[in-house]
Each structure stands twice: as C-alpha cells, then as structure tokens.
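Novice: Give me a 3D structure for the following:
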Amino acid sequence: MQGNAPTPDGQVADAVKGNWVDTYAPAWSRPYLRLSRADRPIGTWLLLLPCLWSLVLAILVDQSLRWHDLWIVVACAAGSWLMRGAGCTWNDITDRKIDAQVSRTRSRPLPSGQVSVKQAVIWMGLQIGLSAAILFTFNLAAIAMGVLALLPVAIYPFAKRFTWWPQAFLGIALNWGALWAWVAHTGSLHWAPVLLYLAGVTWTLFYDTIYAHQDAEDDAMIGVKSTARLFENETPKWLRRFIVATVTFMALAVLTALGTEGSPVKLALALTAPWAMGWHLTWQLRGFDPENSDRLLKLFRLNRDTGLIPLIFLVVALFA
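Specialist: Predicted coordinates for the structure are as follows:
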C-alpha cells in the first residue's frame, strides 16, 4: 500500500498535475471543485461522449440538423459536468469511510477534512438543481429520461458492497446520455440508442476494470468488490471480451439506425467508427500492466481519445 497522504495544499493524489482547479480556482472553491472531480476532467468526457455519439447518429437517421441540436450539445456538455460532479459528490459522501482506508483516495476532500458532509450535500443539491433547470427546457420524454437517470447514479456507490460487478453499475449510470440525447432530438426511444448504450456499458467495463486495478490491494484488505479483483490474472481475457462486445454493439447500433437502404458512403463511414474504436482499445490492452499504477491511470485517461474516435467518424459520415 502506497502512502498517498493529503498534501498540505489539499491537492488530491490522482489529480491531473497543473490542473486549473489547483492552479487558478479561488482557494475557497477548490474543495468543492475537487468533490466534483473538476481537477480530473476525464470523467466528464466519458459521460459526454456517448451523448454526442447518439445525437449525431440520430441526426444521421433523419438528416435533420436543427438549431435545437446546438442546444442539445450545450445541454449535454453542461449536464455532463454538473451531473458528473453531483454523482461524484454523492459517491464521496457514501464512500468517505472507505476512501479514508485507500491510499489513492484518502486525500479526497471529505476523508481529508476539507469539507463537511453537510457542505457536500448542499453542493450536490446545487449541482442537481442547475442540471434540472437545463433538463426542463426539453420535451417530456427527455425530462422523464433525465429524472430516471438519477436511479442508477444513486445506486452505483453501494454496488461495490454487494456485487463483484460495480463497474457494470457505473456503465449503466455513465452512459445514460446515449439514451437521453436520442430522445431529446427525436422525442422517442429506438433500438439504435439502446444498442449504443450497451456499447457504452461494455466500454465502461473495459476502462474501469483497468482503473480498478490501482486499488485492488487496498480493496481486498477492506472487503470492497470490483471486476479487477474478480478477474485477477484473467483480466486481459475479459478486456478482450469487452472490446468485442463494444465494437459489436456499436456496429449493430449503426446498422439498426441507418439500415442498408440509405447512402452506402454514410453507412461505410459510420461503420468505421466502431472498427477504429476497437483498434484503439486493442492498442490500450497491449500496454496493460496491473502492477504499474501510473500506467493504469494513463490507460484510463486515454479513453477520452477512444471515445472521440467514433464521434469523428460519425460526424464525417453526417456531412459526407
């Protein structure tokens, strides 16, 4: 176990070095921004990207790019930042005693004493309130989908206590935007975003299993479950399975959305999205080393680029 004690200035141990929170944010705001993981932006990207996949695919289907779609993009970006922050705050409230026992997390604001539980609850409520204000500008179906998203967010922090698959619960919560953005654009659900959502869930299983290997030793000592502990030496085999599942679900989502009667050029470009994403995931797998925490964190953060790759191909297909 490595001794990542709280630093004198309150920086979190696994924060991005030189991040804007620790460098530029007012001192009074830093503990709250750290609760929201604003010093670790990768999570916001992982929440946002499935939203954008789904929106672009929905526009590809009906070939109707409207000014309202720009507001959907803004709402997805703001909502991803706010709801990721609210979810992380909730996670830290529920896990504060566990975090105090894990080397990587004991420097977080609650276990290190930078904020109280009451202050964290108020901060979480503020973020949810701002998210709700954005959500209520959309159609009733999108509002319902947004409210329903709170359920997996609320459950996720407890998953590690009762299942070996908390990463699956994270995937269920983190990729909800793939369903929401489609509904925000079209007003109803479809099999294509459901398949895209499943691709996001298996992608989350891939990258968060890698991430969880950082804490496997501490988790074993305190009895916290994870896929990293469940798979152990079999992790590479499972990661390959998640790659195959992600590529398959995304390809099926594209085929279900676009069919074979539309533009073959658009279909070919859109189908390149899961193929290219799969290659990037396979390249990550080649660098997997469960004993190297720094390498694990770098691989996890690389998944921003992994998620951008299919988005680029979908956008190119849209304008082809």
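Novice: drop to CA atoms for contacts and neighbour counts, all remaining ones
Specialist: Fine.
Novice: how about Asn292, what does it touch?
Specialist: Gln214 (Cα atoms under 8 Å, 6 or more residues apart in numbering).
Novice: out of all of them, which helix in this structure is the longest?
Specialist: Secondary structure of the chain per DSSP state H: the longest helix is helix 67-94.
Novice: What residues sit buried inside that one?
Specialist: Using 16 or more other Cα atoms under 10 Å as the test for burial, helix 67-94 gives 69, 72-73, 75-93.
Novice: got it, and stretch 288-297?
Specialist: Phe288, Pro290, Ser293, Arg295, Leu296, Leu297.
Novice: what ranges do the helices span in the stretch 1-150 of the chain?
Specialist: With helices called from DSSP state H, counting those that start in this stretch, the stretch 1-150 of the chain shows them at 20-23, 30-35, 42-62, 67-94, 96-99, 117-135, 140-148, 150-162.
Novice: among the ones you listed, which is nearest Asn175?
Specialist: Closest to Asn175 of those, according to Cα to Cα: helix 42-62, at 6.0 Å.
Novice: tell me what that closest one is packed against?
Specialist: helix 67-94, helix 177-186, helix 191-212, helix 235-258, helix 303-319 (3 or more Cα pairs under 8 Å, 6 or more residues apart in numbering; DSSP states H and E).
Novice: With distance to Gln114 added, can I get these in CSV?
Specialist: Listed next are these as CSV, based on distance: least, Cα to Cα, whole Å:
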stretch, distance to Gln114
helix 67-94, 12
helix 177-186, 31
helix 191-212, 25
helix 235-258, 36
helix 303-319, 29
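Novice: I have a second one here; can you model it like the first so I can compare?
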Amino acid sequence: MTETDKTPEAAGQVADAYRGNWVDRLAPPATRPYLRLSRADRPIGTWLLLLPCWWGLLLAMLYDGRASAHDLWIFAGCAIGAFLMRGAGCTWNDITDRHIDGSVARTASRPIPSGQVSVRGALIWLAAQALIAFAILLSFNIAAIGLGVLSLLPVAIYPFAKRFTWWPQAFLGIAFNWGALLAWTAHTGALHWPAVILYLAGIAWTLFYDTIYAHQDADDDALIGVKSTARLFGSNSPRWLRWFLVLTVTLMALAVMLTTLDGHFAAVLVAICGPWALGWHLQWQLRHLDIDDPAGLLKLFRSNRDAGLLPLPFFAAALFL
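Specialist: Reported below is the predicted structural model:
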C-alpha cells in the first residue's frame, strides 16, 4: 500500500482483513483497533464458531421432536455469544502471541504488535466481551451454563498449543465446536451421544479448514519454530485433508441417524442430506487446493462459512416431516 492509499478508513487495517469491511468504513475511529482485535473485520471465525451451535440446536429439536419460543432465543443467543466469545478468544490469542505475531508477515499488522492497542487495554477489552457473553449464558439452563464455563479451559489452552504440539488445529477444534454440545444441552437439558458425535464431526471439520489456513504461514512458522498440521503434513496435506473430509461426513451422518432413530423415514432421508452437502463442498475445496497459493488458501478457508451453512436447511426441513 502506498502512502496515497492510506485513507483514514484504511489506517491501521490488518493485512488479511476484507477490504472495505464495516469496521474500516463505519466504526468510530477510536473503536477500530479493538474491533480489529476481536476480528470483527474478519467475520469468518464467528461463523465457524456459530455454525456448530446451530447444528446442535436443530438436531436437538429433531431428537426430542419439540420446539418452543425459547429455541428462538437459543438461536439468537448463540449468534451474539459466538461474536463475543470469538472476539474474547481472539483477544486472548493476540495477547499471548504478541511477540510471535510481530515476526509473521500476515500478523504483524494486528493491533497489539503494531502498537494500536496496549496489553492492558486488550485485557480490559477481553474482560468486557467475556462478561457480556456470560450474561447471555446465564439465560440458559444450568447444564448448559456448566458446559459454557467448562469451555473456557480449551479456549485458554489453545493459543499455547502450537508451542508444544504439531496438532494445534485439534485444540482449536475442541474449542470452536463446543457450541454443538452447549446448544444441544440448552434445548434438551442434558447431553446425549448424538451431540458428542456431532462435536467430533466438527473437530474433524476444523482439522480440515484450519490446516488449509495454516499453510499460509508455514514458511514463517518454520523460521520461528511454531508447530502446525500444515507443517507436519507438508505436501501430503491433500491426503490428510481427504481423511478429515471422510471423518467429518461419517461422524455427522452417524449423529443424524442416532438423532432420528424414532423419526419418519422422510425426515431421516432429508436430514442425512446435510452431511453429504457439507462433504460435497469440502471435496470442491480439495479440487481447488494449492498449498503454495496464499490468496487461494485464504479464499478456500473463508468458503467454509458456506460449507457449514449447507447442512442447516436439511436439518430444518426435517423438523417439518
């Protein structure tokens, strides 16, 4: 970017943010560094945290065959909570990674390493987001509240995982798909095996998309000693991704079948199309994968919003059969 390109809206923009995003265009200037810290200018992470929640809620409704006005609040509360907790998680991640981020080209422009936000300011922002999310959690049943509090453990551990394991993407999956368990429990009042299997499907999906994402930084990560599945798999990544694809579809299909054991055949047939639709999109990503094309990798990673949305209309339609 040249000096003439640095408009007031673009000042402080993070390297991998959407150009012309709402934070850079519409947010008050004083709030922009904090919204960037929460990745509000990069909404894909909120979607990836939210979609397993909606999967879990819809399958829970299929499981017990009932729906209520409270389910609308669970649906909306998960959306608001995903935005807030994704923001809190990213803030925590950037606090812990502030020294690493400054050494990686794609992340050096983030608010903390670039000096837009102090560590103290980031901690206050983290607490504010977490407290509002906790207030939303308190509107759910006691079992869901317990699961929500427990989710803080993998969230806290994840930023450190790349320092001690080649599988930090697995830790991300544990944290990012917790909503499948929470939303199921918020509806049913208890945890059941279909939700657990759906959760495992989500972890496999995360291993798929975050390995693609990690290939963007593989060279920089190697220089500074940060581990990832992208570095571990290297040129064998397509083969590993194919296995993650199969595991995602198989586990989600199993969760659907266990959910609809007592349902009508038509409902089972429609709901089972959800995992296959997701699998089709993941196969499309594999066909377009080039681990040496950072721009293409980012595009494929972002396309997982659409991949995760695909099962929802099938799950929803099955409710009416």
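Novice: Quick one, which of the helices and strands packed on helix 42-62 of the first structure gets closest to Ala154 of the first structure.
Specialist: The nearest among these, by Cα to Cα, is helix 67-94 at 7.6 Å.
Novice: tilt between that closest one and helix 117-135?
Specialist: Inter-element angle recorded for helix 67-94 of the first structure and helix 117-135: 160 degrees (by axes from the mean of the first three to the mean of the last three Cα atoms, to 10 degrees).
Novice: what's helix 67-94 of the first structure aligned against in the second structure?
Specialist: Using TM-score structural alignment, the residues of the second structure aligned to helix 67-94 of the first structure are 69-96.
Novice: repeat for stretch 237-246 of the first structure
Specialist: Going by TM-score structural alignment: stretch 237-246 of the first structure matches residues 239-248.
Novice: For the nearest residue to Leu174 of the first structure once chain neighbours are set aside, list the residues it contacts.
Specialist: Excluding the flanking residues, the one nearest Leu174 of the first structure by Cα to Cα, 6 or more residues apart in numbering is Leu47, at 5.4 Å. Applying Cα under 8 Å, 6+ apart, we find Leu47 of the first structure in contact with Ser80, Arg84, Leu174, Asn175, Gly177.
Novice: rerun at 10 Å
Specialist: Contact analysis of Leu47 of the first structure by Cα atoms under 10 Å, 6 or more residues apart in numbering lists 76-77, 79-81, 83-84, 171, 173-178, 200, 304.
Novice: cool, Gly45 of the second structure as well?
Specialist: With Cα under 10 Å, 6+ apart, Gly45 of the second structure has these contacts: Ser38, Arg39, Ala82, Phe83, Arg86, Gly87, Cys90, Phe176, Arg302, Asn304, Arg305.
Novice: I'd guessed the second one sits against Ala17; true?
Specialist: Right, Arg39 of the second structure. Yes. Using Cα atoms under 10 Å as the test, Arg39 of the second structure is close enough to Ala17 to be in contact (8.3 Å).
Novice: Residue in the first structure paired with Ile112 of the second structure?
Specialist: Match for Ile112 of the second structure (TM-score structural alignment): Leu110.
Novice: Isn't that match up against Trp90?
Specialist: No. With contact defined as Cα under 10 Å, Leu110 of the first structure does not count as touching Trp90 (11.0 Å).
Novice: any common contacting residues for those two?
Specialist: In contact with both Leu110 of the first structure and Trp90: Leu35, Arg96, Ala120, using Cα under 10 Å, 6+ apart.
Novice: Compare those residues and tell me which is most surrounded.
Specialist: Leu35 (27 neighbours; other Cα atoms under 10 Å).
Novice: That one matches what in the second structure?
Specialist: Superposed on the second structure with TM-score structural alignment, Leu35 of the first structure falls opposite Leu37.
Novice: go on, Ala173 of the first structure?
Specialist: In the second structure, Ala173 of the first structure lands on Ala175 (TM-score structural alignment).
Novice: Ok, Gly10 of the first structure next?
Specialist: That one, Gly10 of the first structure, aligns with Gly12 by TM-score structural alignment.
Novice: got it, and Val147 of the first structure?
Specialist: So Val147 of the first structure corresponds to Val149, using TM-score structural alignment.
Novice: and that match, what is it in contact with?
Specialist: Contact analysis of Val149 of the second structure by Cα under 10 Å, 6+ apart lists Phe134, Leu137.
Novice: now swap in Ala268 of the first structure and tell me
Specialist: By Cα under 10 Å, 6+ apart, Ala268 of the first structure lies in contact with Val254, Leu255, Phe313, Ala317.
Novice: average offset between the strand or helix carrying it and the second structure?
Specialist: Counting by DSSP states H and E, the element that carries Ala268 of the first structure is helix 264-286. Taken over the aligned residues, the distance from helix 264-286 of the first structure to the second structure averages 0.6 Å (mean Cα distance after the TM-score superposition for the first structure).
Novice: Appreciated, that's everything.
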